[in-house]
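*Asks:* Got a predicted structure plus its sequence, pasted below:
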Amino acid sequence: MSSIPALLRDRIKATPDAEAYRHPAGTGWESLTWAQVGERVRPLALGLAELGASAEARVSILCSTRLEWVLTDLAVLSTGAATTTIYPSNTAAECAYVINDSGSTLVIAENDDQVAKLASVRKDLPGVRHVVVIDGTASEDGWVVPIDQVRAEGDYDAMIDVIKPEDLATLIYTSGTTGRPKGVELTHDNWLYAADAVRKIDLIGPDDLHFLWLPLSHSFGKLLEVVMIDIGVPTAIDGRLDKIAENLGELRPTFMAAAPRIFEKIHNTVAATVIREGGAKLRIFNWAKRTGIRVSRARQRGAALPLTTRLEYALADRLVFAKLRGRFGGRIRYFISGAAPLSQDVAEFFDGAGLTILEGYGLTESSAGSFLTRPDSVRLGTVGPPLPGTEVRIAEDGEILIGGRGIMRGYHGLAEETAETLEDGWLHTGDIGELDEAGRLRITDRKKELIKTSGGKYVAPTYLEGRIKAACPYLSHVFVHGDKRNFCTALVTLDMEVVRPWAAAEGLPDDPEKLREHPRMREEVGRAVKQVNEGLASYETIKEFAILANDFTVETGELTPSLKIKRKVVEEHYGQTLDAFYTNANVV
């Protein structure tokens, strides 16, 4: 296979009448077959070519996750141009940086709001010939063109036949938790390898239904797009976060990928609900949870379950777990988690409930998919063995090194950074990890994010953050601090959607500013911190914490678009709070 458009063409020939995509329409959903996808992509690709899209040119897409994102991406690729992805949450200045650094000559924008964002920095976009708008109006000077006017006829097959595997397909700018974004150059062959590797492990098939809400501007979402074309799996697409729960119940998909934050929120919502109800429901839930975790751990060890445990689990399933699975439509075979570490506590809860989360690992620089847990060899806390064709080494300092066809061509226009990251032909991930006896990878932390206390001890902050969030259902984010300090502290934010019903039942204030200092709220967080501390070495324990009035968000710059904490930004924003822990400390 030479390119993604050639892959699509083969899929259309193989299963023209099979469902390809399902998308919201009015109050329901509409479907497109693979043949209909081809009918939408072909004239659009030829129209984009007339506007200047051509071999190795770049076309930026500034759009949320929806059917049109996929169709325009496939059309761009069919011209031989490369798609540059931009998060719709980016500011005008951030959009201008990506567009200019990539050298994009066309931009596809979702709506008039996104066009207005671009128009505000138009003077800084001298290379952009046209903005193609999906839901919007044309400009008088012709700079903005509605997408339904971008259609042409011509030799579509001849256009895609000249695309080579080594040609640039995608420029994805790493959001990064530190530093300026870098454009990761990924070729058609990078994506084709990753899709082929997923197909070889026989995880999904045409009878599945995939629900996609992940940002397609992120490499994880882009990988899923190509995988589904390769295997021919129908995908229901809707990127609205507030619709995830409703869509799961309505669509009844068989699998869904998500960032850990989604699974944490589901876990915390369920836990907070039963805590609020209390009484027999809470006792039954806690018993079922303990039973599920016991079964999960036995299953991971390959141990046989005693008859009494099997009977207990069957009862727990009927009383609790079956109802939980019903919330997701009742057909989920498994979830897939990626983009950030998944708390083992949360993973055990889901696995015990019969909703196994297969954790994966990869970087944008490795086409998103390098490791993935296999359903028949789940070991929670690991991200599974490498995908077929991916090579792995652990450096002397514990850094994970990856090799294979999925590795990027390089960073756009950054030869020095490329050489440093791809030293000796291996991708230096910046993550620390180890391989177990079965070749499964366990990631301990980010190399650059490990905390080194003033006493010389190393602490893995993301591990502690995940444990604390799992121990207290009312928390949205946890930030552990302590680098070059003599002890560790934490900032926590509240998930007000989860907290509000509990606070009302307890007679507590609804205002986050008042709630965060309330003794009852601090007691709940303190209990979780104490629970986690009990299993830690003294130098790892959280000695002090503060509850913040505001959550970390992408808009305020404290989170990346994939919902990872930008540690330096948080330290800058809350420096006085963090410093006060140590100025006022009585801790030795």
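*Replies:* That came through, no problem.

*Asks:* Going by C-alpha atoms from here, please, whenever you check contacts or count neighbours.
*Replies:* Noted.

*Asks:* Was I right to think G38 contacts I12?
*Replies:* Yes - G38 lies in contact with I12 (Cα atoms under 8 Å); the separation is 7.0 Å.

*Asks:* ok, and the closest non-adjacent residue to T364?
*Replies:* Leaving aside its chain neighbours, T364 sits nearest to S219 (5.5 Å; criterion: Cα to Cα, 6 or more residues apart in numbering).

*Asks:* Comparison target below:
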Amino acid sequence: MGLHHNSRVRRETLIDFFHDLASAGGEFLVHDDGFRTRTFSYADVGRAAHGFARRLDSAGVVRGDKVVFFSENRPEWIVAFWGCLLRGVVVVPIDYRSSPELLARVARIVSAKALLVGQDVPPIADTAGAPLWRLADLSWTDAVQPPIEPSVAIGRSDVAEIIFTSGATAEPKGVIITHANVLANIVPVEREVLKYRKWGRPLFPLRFLNLLPLSHLFGQAMATFIPPMLPGVVVFMRGYNPGEIVRQIKSRRVSVLVSVPKILDVLREQVGRMGVEAEPVEGSSHAFVRIAGRWWRHRHLHRAFGLKFWAFVAGAAPLDRELEAFWGDRGFAVIQGYGLTETAPIVTLNHPFGTRRGSVGKAIAGVEMKIAADGEILVRGENVTQGYFNADEETARAFEDGWFHTGDVGEIGPDGQLFIRGRKKEMIVTPEGLNVFPEDVERVLNRVPGVRDSAVVGISARSGGDERVHAVLVLDPGARPEEVVRLANPQLADPQKIRMAHAWPEPELPRTEGTRKLKRAALREWVKSGATPHLAAARTDRLHALVAKYA
């Protein structure tokens, strides 16, 4: 029998965690869809999950069957998730901003028995032969007391989810996640939370505004795994308007914002529009002292967000060091970690009161990590997936001697702190054999006046030849690529210097849905296909075709 560090708390499967969640007291989920606000307690979610499990039973959806989730963040997503696990049904989540074609494609791959859809999704013509259930129609009232569970035996090695990768490559890969994988992540976090929970009681309930998609494992962790440990309240809102985000944080007395790093960047711009800035101050070696001292200096900014708000949790994509410093210098805790879908998802995590600038923290308990000879980060532990769905060759390529190859390049400091350099496959190797990480060049480019966004790719002068640095830029009106290069190159080392810059003809660079990662493969093909620094807008049809190819 698997037990938590506290022998009174059983943690054999996620169902044990659910029983604790369902029996917790107080408010759990708040949903503001822009028209009305709905609030549900932990008990409400527990009862509704049992009711949904019975609906699956009645529909003949049995243990091991797959159900695809295609919905925006909403309380019914959480209910259906737990209802599926109670029944032994495998959850297959897809970001709701993905295309209906990808939905149908994945539904066929897994032979889905049902599609659960939200309200903010495009029309679905092709359901791959599966019935379509609308989450908005999920009942909160048909659960009886006491709850009656379907008689299904669930084990640690049972598959809980199959999560398909974000779509930066042409062929989606389904990552198999078991109950044991997720527990290996949340039990160490729970152990740390319990150490500090008594000190946080005067601040309870902690409220989390969760903008990470529930189709992402870290979004799930910060919605239905970590908040119940406190217990906390999770707020879902519609859209990503920065003014509305600030309003939600203040009016709902939110303590923690959970989002992709891009939201922190958007909020930085919003702060400038709010006119509540103050001059940044010098750093401190201790996070708590730094936060407390700077809170007072920037108290007007803190009042704008509400006095209960104190932390950003950034996940799903790399966080720029300057963006981290911006918020840290103003008295907010900025917490980030490192992980992948294949690691369910956490590998390392920064402690809220022990963060280090530029670091993604130390490996959580039970996770082993090392750096390969070529700089790649290798990971092993119970949190690591057993492989990819129906893809034995892909699985074999991802593992070597029991170590999972992350595809990321990094360094481990003397105290165990991990620093990410970039993606191995995106690293540019110059003719001199020197390595250039696109993120390092992009940080410089994004500081140049007139640059709204940038992406750096390596382009070979000949087939199979060594690469040179090319930049793709989203520019303000009047800004010129040549001038950007002139200002950026003196700040770059010789191997990093930009050989050519290209003006992207649309308002935003192509990124994956949900995690907002750059689609570098599409950008590289666009440059290679003949992009010029002054590309005409007439070529956007071809541009869209290239982006779609790598979607």
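*Replies:* Sure, I can see it. Fair warning: this is a prediction, and the values are worked out from it, not measured in the lab.

*Asks:* How about the secondary structure of the residue found closest to W502 of structure 1 once you drop the neighbours it is linked to in the chain?
*Replies:* Leaving aside its sequence neighbours, W502 of structure 1 sits nearest to R276 (Cα to Cα, 6+ apart; 5.9 Å). Put simply, R276 of structure 1 is helix when judged by DSSP: H, G, I helix; E, B strand; the rest coil.

*Asks:* Give me the distance between R276 of structure 1 and I468 of structure 1.
*Replies:* Counting by Cα to Cα, to the nearest Å, the separation of R276 of structure 1 from I468 of structure 1 is 20 Å.

*Asks:* neighbour-wise, which of these two wins?
*Replies:* I468 (29 against 16; other Cα atoms under 10 Å).

*Asks:* Give me the aligned partner of that one over in structure 2.
*Replies:* Aligning on TM-score structural alignment places I468 of structure 1 opposite L445 in structure 2.

*Asks:* Is the residue lying closest to its match once chain neighbours are set aside in a helix, a strand, or coil?
*Replies:* Nearest residue to L445 of structure 2 in three dimensions, chain neighbours excluded: A488, at 6.0 Å (Cα to Cα, 6+ apart). Counting by three-state DSSP, the backbone at A488 of structure 2 sits in helix.

*Asks:* Quick check: A488 of structure 2 touching V448?
*Replies:* Yes - counting by Cα under 8 Å, A488 of structure 2 touches V448, with 6.8 Å between them.

*Asks:* Against which helices or strands is the longest helix belonging to structure 1 packed?
*Replies:* Identified as the longest helix of structure 1 according to DSSP state H is helix 279-301. The helices and strands touching helix 279-301 of structure 1, judged by 3 or more Cα pairs under 8 Å, 6 or more residues apart in numbering; DSSP states H and E, are helix 260-277, helix 307-316, helix 344-352.

*Asks:* between these, which gets nearest to D17 of structure 1?
*Replies:* Across those, D17 of structure 1 has its closest neighbour in helix 260-277 (33.6 Å, Cα to Cα).

*Asks:* Residues contacting the closest one, please?
*Replies:* Outside of helix 260-277 of structure 1, the residues within contact range by Cα atoms under 8 Å, 6 or more residues apart in numbering are 281-282, 285, 337-343, 346, 349, 469-470, 472-474, 476, 498-499, 501-502, 505, 563.

*Asks:* Thanks a lot, see you next time.
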